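[1] Need coordinates for the following:
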Amino acid sequence: MKKFQLYVLDDDEEYAQRLAAYIRASEFGERMQVKLFSKSELILEVLDAQQAVGVLLVSETYYRLFLDRRTNLHKMILSETITNSLDAETKVPFLYRFQSLHHLLTRLQAFYAEKLNEERSSHGTNKTSVISVYSSSGNSGKTMTAIHLAKQLSFRGERVFYLSLESVSSTSLWLMGETGRFSQLIYYLKSSPELLGPKLQLLKSVDLQLRIDYLSPNDQIREMQEISGEQIRILIDTLISLNEYEYIIIDLEASVHPRIVKGLEVSDHIIWLVRDDLNDVYKTKVLYKQLGAMHNVHFVVNKYTGVQTNDFSELGRDIAFNLPYIPEWKSIRSPEQMWASSLFSEQAYEMAAALCIIKGNAALRAEGAAAS
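    A predicted model of the protein is given here:
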């Protein structure tokens, strides 16, 4: 999300200066640019001179002057007496002046994100596609597949969010961004889910080279075990509501923990990896049956050597794609080694195209590549 403009008109200049200083020195400075006004005529000149976009925060002394004023700015009232609520007559929200600046700005940012989401929805913005990568046993290549798919989509101009729901994730080895933020997000997910949207903007990690936003647990094993399925639904719904991503790639672990099952339930597509191994095929058959009817499952054989040795017919669904075995990955010694295989990376994208997982511009680009 780009920075939005925050126009503040307040008769308490000292408070306004303190608010602006806090924004510029805190993480909120990454999301908003503040401009202060102490006289209404000055801000009216600005509003008349340009098509401003953002939030207009006015104190109770001035806000009646702006109720009927046409502007693209979303209005909020800075109040000394009324806590966070709506004006019954105008439906303009109040912000209580004497709460902590962190809480005030978090609520302001949540308000703006909600308004932005409403505007995008009214213009028919395409729904974010949620793609999960799952398997019935470990060492199947879920993380490799999920990350390479995210990379390929990102490099083709798609906006991608990678979400690991593993108890212990190796993502920090492959993606270069600030880690250790998941525990803070879990706190808000449990205590203040209504503030999750703006907190996601502040606490997500970003790999600048791959252009992927992501969340990955670092050492939150107990916290991940305590997350409920409903909390995962809230997290993914919030990510979708940001309207920033064409794709959310969920890296699941081989378990039936409620957070994993909910991740499967909310997915538009499930890439279920299977190895050409009797034990893995049996576990896949049993687990697929136990999880119930899921019509969005695509069984994909990973580490395919070119020769099939097991019978997959008992799965009840055809194998949708084969991902190649990469001998260099038998023993990983460095992150560079993991990114070295262009073959697997390209095949991950070809898989998504073959399964009709990619859409819109990405699908057109895939058709063009196939035609050439």
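[2] Going by C-alpha atoms from here, please, whenever you check contacts or count neighbours.
    Will do.
[3] Which elements pack onto the strand or helix carrying residue 281?
    Element membership of residue 281, judged by DSSP states H and E, is helix 278-291. Under the contact definition 3 or more C-alpha pairs under 8 Å, 6 or more residues apart in numbering; DSSP states H and E, helix 278-291 sits against strand 269-275.
[4] what angle sits between the strand it packs on and helix 278-291?
    150 degrees (axes from the mean of the first three to the mean of the last three C-alpha atoms, to 10 degrees).
[5] what's next to strand 269-275, contact-wise?
    With contacts defined as C-alpha atoms under 8 Å, 6 or more residues apart in numbering, strand 269-275 is touched by 130-136, 140-142, 264, 280-281, 284, 296-304, 357.
[6] Run the chain-centre distance for that strand.
    A distance of 21 Å separates the centroid of the chain from that of strand 269-275, by C-alpha atoms, centre = their mean, to the nearest Å.
[7] again with stretch 222-237
    The answer for stretch 222-237 is 14 Å, by C-alpha atoms, centre = their mean.
[8] residues contacting residue 257?
    Contacts of residue 257 by C-alpha under 8 Å, 6+ apart are residue 225.
[9] one more time with 10 Å, if that's ok
    The contact partners of residue 257, by C-alpha atoms under 10 Å, 6 or more residues apart in numbering, come to 224, 225, 226, 227, 228, 229, 263.
[10] ok, now residue 110?
    By C-alpha under 10 Å, 6+ apart, residue 110 lies in contact with 104, 116, 194, 195, 196, 197, 198, 199.
[11] Now for residue 256, how many residues are close by?
    If you count neighbours by other C-alpha atoms under 10 Å, residue 256 ends up with 15.
[12] what about it, is that helix, strand or coil?
    The three-state assignment at residue 256 reads coil, by DSSP: H, G, I helix; E, B strand; the rest coil.
[13] is it true that residue 365 touches residue 156?
    Yes. If you go by C-alpha atoms under 10 Å, residue 365 and residue 156 touch, sitting 8.2 Å apart.
[14] Comparing the two, which residue is more hemmed in?
    Per other C-alpha under 10 Å, whichever of residue 365 and residue 156 has more neighbours is residue 365, with 15 against 12.
[15] The more buried one and residue 143, how far apart?
    From residue 365 across to residue 143, the span is 25 Å (C-alpha to C-alpha, to the nearest Å).
[16] related to what we said a few turns ago, which one of the contacts of residue 257 has the most neighbours?
    Among the contacts of residue 257, residue 263 has the most neighbours (other C-alpha under 10 Å), with 25 neighbours.
[17] one more to line up against the first:
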Amino acid sequence: MMKYQLGVAVSDTEYLRRLADYIRDSKYSEQWQIVAFTHSEACKRYVKQGYKLDMLIAQPVLLAEIKPMLPKLTVIALVLAFGESTEEHELQQYQPLPRLLQRMSEIHARSKVLPGQAPTLEDRAAGTRVLAVCSASGGTGKTGLALHIAHAASLHRFRTFYLNLERWNSSESWLGTNRGEDFQKQEARKEEGLSELLYCLKTQSGQAGKWLLEHRKRDALLGADYLALCTNLEDRLTLNEEDTAWLLDAISASGQYDLIIVDMDSDLDGTHISVFEKSNLVLWVSNSSASARQKQNMVLRYGEQKWDERFTRMLGKFTYVDNQAISNQTVGIREMAEGDPASFQMPEIADWRGASDVKLLSSPLYRAAADQLFKQLFLEGEGMIAER
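    Modelled structure (predicted):
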């Protein structure tokens, strides 16, 4: 079932939390994802940032301020008594929540079947954000950061897909029920994954969404979905710009995800360019070593030389992260000193230094920092309560 984005604008924070808790624990969680706002400006910023709402329910005074930005959206006035607003649809705010949700869903069901209102693949894809995580060199902790951000997203109720596009993808070592299984055993299982989805896209593109829903895997610890390794490693080595764009479009158009996190190679080629163009944000991961910084500068110069304006237009999406930079026990991300290219610092975890087998999510300090980074990237906005 496709989930719809429900905007709720009410000044009473406790009411918003009770409504969000009820939806989360009821059958309505299969249909609705709630994004709650305590004032109209937060809702306006949310819409201006490109996020999509399928319906808005709000107190009349807030609705009057928000509605001009959403002229085609189905709206419901949440009133104390009928007749308080001039809206076509009114619901009483203080009534049993099951009845409120039932009436709200009925209004939505009627409105979405009007001519021209059925959601297209483009509409569904527009609601999905894409975050690329990349690096100019190996050993910067790029994959660890990507997985921690996926975990943070799931904690904030973002339906998340983790897509590893590294040439030599070893992510199954810590993902899924076979965490810790060696690569030879993983390869022997030959589970259908990225290779088969790419084949489906090229031969039966209309069935790609259905294939994805049937073959995606779930990691309970991360709270995110992902695909099994390529059964044919050549498929990843020959992946091109067009294939990459098709792949991201297929995952987005499934309507199942709020966020796709793409874990990229330590390189820069056509696949990267395609991902960057599809991405809303790009995290470029480095560390404080002179070698890593030098490689980062060289790769960025190469991008500008090879793709010229096409590449420079993407640089506005880039956020630079200095991983393993904070050696003390201060939780969080600090802005770097003036003149430093990095925007954020992540903590160095002493127990991970030199370890050959790092247990996923084993550091509360790093988890907290990744959560703060996620919130700054996706949930910033005074007055906005993101209940997913």
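[18] For the contacts of residue 257 of the first structure, give me JSON lines that also has distance to residue 336 of the first structure.
    Listed next are the contacts of residue 257 of the first structure as JSON lines, based on distance: C-alpha to C-alpha, whole Å:
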{"residue": "224", "distance to residue 336 of the first structure": "29"}
{"residue": "225", "distance to residue 336 of the first structure": "31"}
{"residue": "226", "distance to residue 336 of the first structure": "34"}
{"residue": "227", "distance to residue 336 of the first structure": "33"}
{"residue": "228", "distance to residue 336 of the first structure": "35"}
{"residue": "229", "distance to residue 336 of the first structure": "35"}
{"residue": "263", "distance to residue 336 of the first structure": "30"}
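[19] Return the member of those residues nearest to residue 7 of the first structure.
    Proximity of the contacts of residue 257 of the first structure to residue 7 of the first structure (C-alpha to C-alpha) peaks at residue 227, which lies at 38.6 Å.
[20] Surely the closest one and residue 183 touch.
    No. Between residue 227 of the first structure and residue 183 there is no contact under C-alpha under 10 Å: 11.2 Å.
[21] Provide a ChimeraX selection command restricted to the buried entries of the contacts of strand 269-275 of the first structure.
    Restricted to buried positions by 16 or more other C-alpha atoms under 10 Å, the ChimeraX selection for the contacts of strand 269-275 of the first structure reads:
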select :130,131,132,133,134,135,136,140,141,142,264,280,281,284,297,298,299,300,301,302,303,304,357
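[22] Out of the contacts of strand 269-275 of the first structure, list just those in strands.
    Members of the contacts of strand 269-275 of the first structure lying in strands (criterion: DSSP state E): 130-135, 297-304.
[23] How much space separates the residue sitting nearest the centre point of the second structure from residue 352 of the second structure?
    Nearest to the geometric centre of the second structure sits residue 259, at 2.0 Å (C-alpha atoms, centre = their mean). Between residue 259 of the second structure and residue 352 of the second structure the computed distance is 28 Å (C-alpha to C-alpha).
[24] Then residue 155 of the second structure?
    To residue 352 of the second structure, residue 155 of the second structure is 23 Å away according to C-alpha to C-alpha.
[25] ditto for residue 160 of the second structure
    Distance from residue 160 of the second structure to residue 352 of the second structure, counting by C-alpha to C-alpha: 26 Å.
[26] Which one's more surrounded, the two?
    Just comparing residue 160 of the second structure and residue 352: by other C-alpha under 10 Å the higher neighbour count belongs to residue 160, 26 against 14.
[27] wouldn't the more buried one be in contact with residue 226 here?
    Yes. With contacts counted by C-alpha under 10 Å, residue 160 of the second structure reaches residue 226, the gap being 8.8 Å.
[28] overlap in contacts of the two?
    Listed as contacting both residue 160 of the second structure and residue 226 by C-alpha under 10 Å, 6+ apart are 260, 261.
[29] The residue nearest to the centre of the second structure pairs with which position in the first structure?
    When the first structure is aligned by TM-score structural alignment, residue 259 of the second structure is paired with residue 247.
[30] Contacts only, for that match.
    Neighbours of residue 247 of the first structure in contact, by C-alpha under 10 Å, 6+ apart: 127-131, 150, 153-154, 158-162, 240, 357-359.
[31] which SSE is the equivalent of residue 214 of the second structure over in the first structure in?
    Using TM-score structural alignment as the criterion, residue 214 of the second structure maps onto residue 202 of the first structure. Per DSSP H and E: residue 202 of the first structure is located in helix 196-203.
[32] go on, residue 162 of the second structure?
    Counting by DSSP H and E, residue 162 of the second structure is found in strand 160-164.
[33] what's the average per-residue distance for that strand once overlaid on the first structure?
    Once the two models are superposed, strand 160-164 of the second structure sits on average 0.6 Å from its counterpart in the first structure (mean C-alpha distance after the TM-score superposition for the first structure).
[34] still on that earlier bit, can you tell me which of the ones in strands among the contacts of strand 269-275 of the first structure is closest to residue 59 of the first structure?
    Nearest to residue 59 of the first structure, judged by C-alpha to C-alpha, of those is residue 130 at 41.7 Å.
[35] quick one: the closest one and residue 246 touch, right?
    Yes. At 8.7 Å, residue 130 of the first structure counts as touching residue 246 under the criterion of C-alpha under 10 Å.
[36] shared neighbours, those two?
    161, 240.
[37] re the thing from before, find residues that contact each of residue 227 and residue 183 of the first structure.
    With C-alpha under 10 Å, 6+ apart, residue 227 of the first structure and residue 183 have common neighbours residue 189.
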